[in-house]
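Chemist: coordinates for the following, if possible.
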Amino acid sequence: MKTDELINMLSQDSDVRFRFGTIMMSALVAAVLLAGLLFFAAMGARPDFYEALESVRFLFKFVITLALFLAAANLMARMARPGVPILFSRAGLLVVPLLLAFAVLAELAAVRPADWALNMIGRNAYECLTLIPLLSIGPLAAFLLALRQGAPADPGKAGAVAGLAAGGIAAAFYAANCTDDSPLFVALWYTLAIGIVTGAGYLAGRRWLAW
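Modeler: Next comes the predicted model:
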């Protein structure tokens, strides 16, 4: 192969990476906007939002959900390009359950055992299982459209990670409305709600991301 041909191939590959990076960034922005618009149009923040900002338990909900969104989005973008290493990004995703486990242990130590079940069940379980998947629809669609411009080696897993990212941003918005701040509630119901979105992403990925 001639040198000028090699340079041309490398430049074309760089253009593809740049275009896909732009597409993925656009999808991330669209995901935030779509979830945010639906959130403010349909529910909005809880009445005591500003007072709740003084609570560590309330703020932690945003730490855990946004950490999930960012870690899953990073992994999703890398999975869309065959041959790109994903080991470090997968490890980054493990930070989320570790943070949640630490918060649960801290809650168990701070709260009387008699209140553990009450805090875990909470008052908004149905809303959590309903509203997080609802807020995830737009972000998941945006991510799947972006992934179709790539070439994920495992469409199902890529779709599932897209579901994790969509569930993370949806849960972050929902957290501003939810009045259950206990990490025990978050560990149970937020996890189940995001799991629903992840499963939907897996099925959608297998159907629409195969190549």
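Chemist: use CA for all of it now, contacts and neighbours both
Modeler: OK.
Chemist: which stretches of this protein form helices?
Modeler: Along the chain, counting by DSSP state H, helices occupy 3-42, 49-52, 56-79, 87-93, 95-110, 116-121, 125-147, 155-175, 183-185, 191-208.
Chemist: what residues sit buried inside the fifth one?
Modeler: Taking 16 or more other Cα atoms under 10 Å as the neighbour-count basis, helix 95-110 is seen to contain the buried residues Val96, Leu100, Ala103, Val104, Glu107.
Chemist: returning to what we had before: for the helices of the chain, which one ends up most surrounded?
Modeler: helix 155-175 (a mean of 29; mean count of other Cα atoms under 10 Å).
Chemist: by contact count, what packs against that one?
Modeler: Packed against helix 155-175 by the contact rule (3 or more Cα pairs under 8 Å, 6 or more residues apart in numbering; DSSP states H and E) you find helix 3-42, helix 56-79, helix 125-147, helix 191-208.
Chemist: contacting residues around the second one?
Modeler: Taking Cα atoms under 8 Å, 6 or more residues apart in numbering as the criterion, the residues outside helix 56-79 that touch it are 24, 28, 52-53, 84-86, 89-90, 92-93, 96, 99-100, 147, 152-153, 158, 161-162, 164-169, 171-172, 175, 181-183, 186.
Chemist: do that again at 6 Å, thanks
Modeler: Residues outside helix 56-79 that contact it (Cα atoms under 6 Å, 6 or more residues apart in numbering) are Ser89, Leu93, Val96, Pro152, Val161, Ala165, Gly168, Ile169, Ala172, Asp181.
Chemist: relative to Pro113, which of those is nearest.
Modeler: Within the contacts of helix 56-79, the smallest distance to Pro113 is 17.1 Å, found for Asp181 (Cα to Cα).
Chemist: pull the contacting residues for that closest one.
Modeler: Contacts of Asp181 by Cα under 6 Å, 6+ apart are Arg57, Phe58.
Chemist: what do you get for the one 3 residues further on?
Modeler: With contacts defined as Cα under 6 Å, 6+ apart, the neighbours of Leu184 are Val104, Met120.
Chemist: can you rerun that using 7 Å?
Modeler: Applying Cα atoms under 7 Å, 6 or more residues apart in numbering, we find Leu184 in contact with Val104, Asn119, Met120.
Chemist: second input sequence below; structure requested for side-by-side comparison:
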Amino acid sequence: MRTEDLVAALAAQSRAVPRGAVPRRIALAIAASGALTLALVAAWLGLRPDLPQAVGGFPFWMKWGYTISLGAIAVAAVAHLARPEVTDARGLRWLAVPVGVLAVLAIVQLLATPPGDWTALWQGRSWRVCSMKVATLSLPILGGLMLAFRAFAPTRLRLTGAVAGLAAGACAATLYGLHCPEVSALFILVWYSLGILAAAAVGALIGPRLLRW
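Modeler: Predicted coordinates:
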């Protein structure tokens, strides 16, 4: 068979991909693996006992506003990377917005706090374990995204893995907030972000191996 005939035969057998298939599959993967992570938070760490009261306070929504914003931007970028013709992670520059807003809040808190108490704002009560827990909780979500991407055709495998890890880390940090009692913007900016970046590093490491097609 000539090459032209083979290409024509393969093209004749192809089916059109339903509109919105990529975001739906990614959303399903995040929902399913996120439920597993939520169960892990509840069983391993436990939900904070004052959660009903905390939901009515600014620190809780400061954390969720930060992590949900990061997650939304990363999910949009990773959905873009699912297509084979894509060569860049469009939209990641918007990550500077939630990071910048939280940095401003951290500076405002520092200026309103005596210098002797700045270490408490930075370290809180859980700085030794926060980043590790966020990164660990991200693994089920990262695994779900990697499985979802087996049906796609990304070409920038390491970049796609890194952005998938970023999305997984942000989602995990959001769910970790149901346990974490920390209230400092500086704490969230440093330790939550480190956990999310660790998840992105894991994604970049395993992406070329698991996303190859």
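Chemist: for the contacts of helix 56-79 of the first structure, give me CSV that also has distance to Gly36 of the first structure.
Modeler: Below are these laid out as CSV (distance: Cα to Cα, whole Å):
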residue, distance to Gly36 of the first structure
Ser89, 26
Leu93, 24
Val96, 22
Pro152, 28
Val161, 20
Ala165, 15
Gly168, 13
Ile169, 9
Ala172, 10
Asp181, 20
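Chemist: from those residues, which single one is nearest Leu140 of the first structure?
Modeler: Closest approach to Leu140 of the first structure among the contacts of helix 56-79 of the first structure (Cα to Cα): Ala165, at 7.9 Å.
Chemist: Val111 of the first structure is nearest to which of the helices and strands packed on helix 155-175 of the first structure?
Modeler: Of all those, helix 56-79 comes closest under Cα to Cα, at 12.5 Å.
Chemist: okay, and the closest one goes to which residues in the second structure?
Modeler: Counting by TM-score structural alignment, helix 56-79 of the first structure falls onto residues 58-81 of the second structure.
Chemist: quick one: the matching stretch to the first structure mean distance?
Modeler: Once fitted to the first structure, stretch 58-81 of the second structure is off its aligned match by 1.0 Å on average (mean Cα distance after the TM-score superposition for the first structure).
Chemist: ditto for stretch 131-138 of the second structure
Modeler: Following the fit onto the first structure, the mean deviation recorded for stretch 131-138 of the second structure is 1.7 Å by mean Cα distance after the TM-score superposition for the first structure.
Chemist: which part of the first structure lines up with that stretch?
Modeler: Mapping stretch 131-138 of the second structure onto the first structure (TM-score structural alignment) gives residues 129-136.
Chemist: mind checking how far that stretch is from the chain centre?
Modeler: Centroid separation for stretch 129-136 of the first structure versus its chain: 12 Å, with Cα atoms, centre = their mean, to the nearest Å.
Chemist: and stretch 19-31 of the first structure, by the same measure?
Modeler: Stretch 19-31 of the first structure sits 15 Å away from the centroid of its parent chain (Cα atoms, centre = their mean).
Chemist: give me the nearest residue to Gly207 of the second structure, chain neighbours excluded.
Modeler: Gly161 (4.2 Å; Cα to Cα, 6 or more residues apart in numbering).
Chemist: aligned to the one you found, what sits in the first structure?
Modeler: Gly161 of the second structure maps onto Gly159 in the first structure, with residues paired by TM-score structural alignment.
Chemist: next one: Cys180 of the second structure
Modeler: In the first structure, Cys180 of the second structure lines up with Cys178, judged by TM-score structural alignment.
Chemist: hmm, back to that, reformat the helices and strands packed on helix 155-175 of the first structure as JSON lines; add distance to Pro113 of the first structure.
Modeler: Listed next are those as JSON lines, based on distance: least, Cα to Cα, whole Å:
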{"stretch": "helix 3-42", "distance to Pro113 of the first structure": "35"}
{"stretch": "helix 56-79", "distance to Pro113 of the first structure": "18"}
{"stretch": "helix 125-147", "distance to Pro113 of the first structure": "20"}
{"stretch": "helix 191-208", "distance to Pro113 of the first structure": "22"}
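Chemist: right, so of these, which gets closest to Asp48 of the first structure?
Modeler: Across these, closest to Asp48 of the first structure is helix 56-79 (Cα to Cα), at 11.2 Å.
Chemist: one step back: check contacts around the match of Gly161 of the second structure.
Modeler: The contact partners of Gly159 of the first structure, by Cα under 7 Å, 6+ apart, come to Leu144, Gly201, Tyr202, Ala204, Gly205.
Chemist: counterpart of the second one over in the second structure?
Modeler: Going back to what we said before, that points to Gly201 of the first structure. Mapped onto the second structure by TM-score structural alignment, Gly201 of the first structure lines up with Gly203.
Chemist: quick one, what contacts that match?
Modeler: By Cα under 7 Å, 6+ apart, Gly203 of the second structure lies in contact with Gly161, Ala162, Ala164, Gly165.
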